[in-house]
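Visitor: Model the following, please.
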Amino acid sequence: MPRPKTPIAKAKLTGAYDKHPERYRGRNEPQGLAELGEAPDYLSETEKEAWTAFAEELPWLVYSDRALLESACILRARVREEDVVTASLLRELRLHVSALGGCPTNRSNIQVPDDEVDDEWAQFL
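Guide: Alright, predicted model coming up:
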């Protein structure tokens, strides 16, 4: 089974687009995607905090990711609030985070440029 394709927006954030632009030629991805936006009003305060945390942790999320993100926020809030956390709850949260592109494997591929590099030779490392 082939691996799912990485969205172009995520590839640009991770630097994969710059390394292998040929992989992304001819892609028919939606253009002008709306930003993620604020958390829905019907979420609880803990769920809204989870929304904010996900938005900061996964900056490639867009408006079309909201439905999956809402359920991930509900799960994350349950993990924070419940006294006993079940393995099935953690498994479901892990699956949601993975589907949003935030599993540790994906995160290790993201390279955030450091704007405050004082070493002029650092670009060659």
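
Visitor: Please make it C-alpha for all contacts and neighbour counts, starting now.
Guide: Fine.

Visitor: Any chance you could list what contacts stretch 70-79?
Guide: Counting by CA atoms under 8 Å, 6 or more residues apart in numbering, stretch 70-79 makes contact with 46-48, 50-51, 85, 89-90, 92-93, 96-97, all of which sit outside it.

Visitor: Tell me the buried residues within those.
Guide: 46-48, 50-51, 93, 96-97 (16 or more other CA atoms under 10 Å).

Visitor: need the contact list for the residue most central in space within the chain.
Guide: What sits nearest the mean C-alpha location of the chain, by CA atoms, centre = their mean, is residue 58, with 3.2 Å. Taking CA under 8 Å, 6+ apart, we find residue 58 in contact with 100-102.

Visitor: Also this sequence, please, to line up against the first:
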Amino acid sequence: MKAAATGRTAHDPKRFKLRREPVVTQPLGSPPKWMKGKGQIEAWNTFAKDLPWLNRSHRAFVSIAAEMQGRIIVGEELPVSGYNLLRICLGQLGATPTDSSKVSLPDDEANEFDPSKKYF
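Guide: Sure thing, here's the model as predicted:
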């Protein structure tokens, strides 16, 4: 959430108290059928394995990132704009060192609302 990243939630906590991220229970799944390149499929599977918080709602970003990363895997040269697009997608997916600290896994969120948490 952008508000948390920019510190707005700490500045005005009442405004954001009842807001919750949507819960998507479906996993990321297999690469789309239209994705044919060996490198792209390998990149997709690597993202799915390395980024366990990804779910079905992330498929569009993962497909773009897999396309760019797949080209790199097979040794194809990318223009600078391709590397920049990959960097942006990875940031949006929480796959960079800076952005990964902002990711909370579903188990973390469940514990946040556990009524017994205040006693332990």
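
Visitor: picking that back up, and which of the contacts of residue 58 of structure 1 is nearest to residue 10 of structure 1?
Guide: residue 101 (8.6 Å; CA to CA).

Visitor: How about the contacts made by the residue in structure 2 that that closest one lines up against?
Guide: In structure 2, the residue matched to residue 101 of structure 1 (TM-score structural alignment) is residue 94. In this structure, residue 94 of structure 2 makes contact with 100-103, judged by CA under 8 Å, 6+ apart.

Visitor: top of the residues you listed by neighbour count?
Guide: Taking other CA atoms under 10 Å as the neighbour criterion, residue 100 ranks highest of the contacts of residue 94 of structure 2 with 15 neighbours.

Visitor: Just send the buried ones among the contacts of stretch 70-79 of structure 1 back as a markdown table, with secondary structure and distance to residue 23 of structure 1 too.
Guide: Listed next are those as a markdown table, based on DSSP: H, G, I helix; E, B strand; the rest coil; distance: CA to CA, whole Å:
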| residue | secondary structure | distance to residue 23 of structure 1 |
| --- | --- | --- |
| 46 | helix | 40 |
| 47 | helix | 37 |
| 48 | helix | 36 |
| 50 | helix | 34 |
| 51 | helix | 32 |
| 93 | helix | 30 |
| 96 | helix | 26 |
| 97 | helix | 25 |
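
Visitor: out of those residues, which one sits closest to residue 32 of structure 1?
Guide: Each of those was checked against residue 32 of structure 1 using CA to CA; the closest is residue 51, at 22.2 Å.
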